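Chemist: Provided below for reference: sequence and predicted model.
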Amino acid sequence: MRVRISAAIDNEYANRAPDFLPLDKLDIGVCELTLAEAREVLADAEFNADIKGGPEEMPGGTRRAYAALVKQLCKAIAAAEVKASSKEKPTVTQVRAAGPDHQVVTVVGGRGTYRRQPCSDCPWRVDAVDEFPAEAFRHSAGVAYDMSQHTFACHQSGQKRPAVCAGFLLRGGAHNLAVRLGYRSGRFGDDVTDGGVELHESYRAMAIANGVDPSDPVLAPCRD
């Protein structure tokens, strides 16, 4: 993908020389990056653009240049991922048992669609507690980890026509990289609503309500 590097960012890279970035490609002007390289540059740019969590001493202009790079990269990465996934048929890559009657299935590919409202027994619904075993929530906890690129799919959509869960978009996607990129690219719109039902406030709250021990290590990295 093509990314434009500003003079301010070029100067930053020259001074910092971060060896974990593809510096041989990051010259001032338009450069070509692979999707993996773009993600590395994005992670670095997001850190440096963060007023609260990034470097304490940084000129405002430099921080704004990083913020502009973040915006550019998010749009480019999201567009590339949507284009790639739309060409792939849904493929099951992992199946994990979650009790005698349930399983957690990982699917890649598909059209990249999403649900507009939580389904009738969506696990994010407060009135749907105990519809699924605790083990299912343990298996899926990674979607709530910071910068996760895995999303939480609607179980009613099935494996052949996977769609991102509406409850997840409303309550669990704030720190999910795939969701953030999806909103920036236009893959997800502002038409997702709770349909008038009460939802759990976070993945952690949902998992605990469904039987996962609050002290379970699998929940520790979850962002609320």
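Modeler: Perfect, thanks for sending it. Computed from a predicted model, the values in this text were never measured in an experiment.
Chemist: contacts, neighbours, all on C-alpha from now
Modeler: Fine.
Chemist: I figured Cys74 was touching Glu40, is that so?
Modeler: No: applying Cα atoms under 8 Å, one finds Cys74 not in contact with Glu40, separated by 11.7 Å.
Chemist: More neighbours: these two, which one.
Modeler: Neighbour totals were compared for Cys74 and Glu40, and Cys74 leads with 22 against 14 (other Cα atoms under 10 Å).
Chemist: Confirm that Cys31 sits in a strand.
Modeler: Yes: counting by DSSP: H, G, I helix; E, B strand; the rest coil, Cys31 is found in a strand.
Chemist: which parts of stretch 116-124 are buried?
Modeler: 116-119, 121-124 (16 or more other Cα atoms under 10 Å).
Chemist: Which of the residues in the longest helix that the chain contains are classified as buried?
Modeler: Ranked by residue count and defined by DSSP state H, the top helix of the chain is helix 60-86. For helix 60-86, burial by neighbour count (16+ other Cα under 10 Å) applies to 62-79, 81-82.
Chemist: continuing past it, what's the next helix or strand?
Modeler: Going down the chain from helix 60-86, the next helix or strand is strand 91-97, by DSSP states H and E.
Chemist: quick one: that next one to chain centroid distance?
Modeler: Put simply, strand 91-97 sits 19 Å off its chain's centre (Cα atoms, centre = their mean, to the nearest Å).
Chemist: do the same with stretch 29-36
Modeler: 21 Å.
Chemist: so how far is the first residue of it from its last?
Modeler: 20 Å (Cα to Cα, to the nearest Å).
Chemist: what helices or strands is the longest helix of the chain leaning on?
Modeler: Judged by 3 or more Cα pairs under 8 Å, 6 or more residues apart in numbering; DSSP states H and E, the packing partners of helix 60-86 are strand 2-5, helix 7-16, helix 35-49, helix 177-185.
Chemist: Second structure follows, compare the two:
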Amino acid sequence: MIPTEKTSPAPTAASCERPSALPHRQYPCAECPWRRDVAPGMFGRERFDALASTSGRPGHEAAVDAAMFACHKSAEGEEEACAGWLAVAGVEHLGVRLSVIRGRLDPAASARGDGWPDLFDSYAEMAATQGGIDPHG
């Protein structure tokens, strides 16, 4: 998981420089759990339970300070947001929206690109398929 930025005090002249970019993958990797063509079982149910708070839904967005879903290929301490997660659930994460507003993330990062693999439509669908999680609770 990637911790999100906390809200900061009012900007000063020294802090008005362009903020650092939000690290993220550009394309879903071959084992990305958001891909429909990836066989289930790569990660256990407990991992999907732990990551559920990274993904909101319309009207119930993930909070600004909620962690972001990191690519499993990211090095610990150098996590990058998962491209599949950004394309499917990023818009329902207030921290992602804030990163776009602050210029830390190109809005195109939250869109499926040309030639992308077929992705699940929601966290609930992905977790149900990949982790055996009941999407209805």
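Modeler: Nice, I can see it. Quick caveat, the model's predicted, so the values are computed rather than measured.
Chemist: Now tabulate the helices and strands packed on helix 60-86 of the first structure in a markdown table and tack on distance to Gly196 of the first structure.
Modeler: What follows is these, written out as a markdown table (distance: least, Cα to Cα, whole Å):
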| stretch | distance to Gly196 of the first structure |
| --- | --- |
| strand 2-5 | 42 |
| helix 7-16 | 46 |
| helix 35-49 | 35 |
| helix 177-185 | 22 |
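Chemist: Single out the most deeply packed of the ones you listed.
Modeler: helix 177-185 (a mean of 20; mean count of other Cα atoms under 10 Å).
Chemist: and the angle from it to helix 60-86?
Modeler: 100 degrees (axes from the mean of the first three to the mean of the last three Cα atoms, to 10 degrees).
Chemist: okay, helix 177-185 of the first structure sits on what stretch of the second structure?
Modeler: Mapping helix 177-185 of the first structure onto the second structure (TM-score structural alignment) gives residues 94-102.
Chemist: Check whether Val104 of the first structure sits in a helix, strand or coil.
Modeler: Under the three-state scheme (three-state DSSP), Val104 of the first structure adopts strand.
Chemist: what's around the closest residue to it other than its chain neighbours, how many residues?
Modeler: Excluding the flanking residues, the one nearest Val104 of the first structure by Cα to Cα, 6 or more residues apart in numbering is Arg96, at 5.1 Å. Using other Cα under 10 Å, Arg96 of the first structure has 13 other residues around it.
Chemist: Do I have it right that Arg96 of the first structure meets Val107?
Modeler: No: Arg96 of the first structure lies out of contact with Val107 (Cα under 8 Å); the separation is 12.0 Å.
Chemist: out of the helices and strands packed on helix 60-86 of the first structure, which comes closest to Gly112 of the first structure?
Modeler: Among these, helix 177-185 comes nearest to Gly112 of the first structure, with 9.3 Å by Cα to Cα.
Chemist: That closest one packs against which elements?
Modeler: helix 60-86.
Chemist: Could you check the angle the helix it packs on makes with helix 35-49?
Modeler: Using the same axes, to 10 degrees, helix 60-86 of the first structure lies at 150 degrees relative to helix 35-49.
Chemist: the helices in the second structure, which residues?
Modeler: 45-51, 83-89, 94-101, 123-131.
Chemist: Identify the residue nearest Thr62 of the first structure in space, chain neighbours excluded?
Modeler: Closest residue to Thr62 of the first structure apart from its sequence neighbours, by Cα to Cα, 6+ apart: Ala8 at 6.3 Å.
Chemist: What separation is there between that neighbour and Val179 of the first structure?
Modeler: Distance check for Ala8 of the first structure against Val179 of the first structure: by Cα to Cα, it reads 29 Å.
Chemist: cool, and Phe188 of the first structure?
Modeler: Phe188 of the first structure is 8 Å from Val179 of the first structure, by Cα to Cα.
Chemist: against the first structure, where does stretch 117-124 of the second structure fall?
Modeler: With TM-score structural alignment as the criterion, stretch 117-124 of the second structure aligns to 197-204.
Chemist: and that stretch, which residues are buried?
Modeler: By neighbour count on 16+ other Cα under 10 Å, the buried set for stretch 197-204 of the first structure is 199-204.
Chemist: residues near the residue lying closest to Ser148 of the first structure once chain neighbours are set aside, how many?
Modeler: The shortest distance from Ser148 of the first structure to any non-neighbouring residue, by Cα to Cα, 6+ apart, is to Asn176 (5.0 Å). Using other Cα under 10 Å, Asn176 of the first structure has 23 other residues around it.
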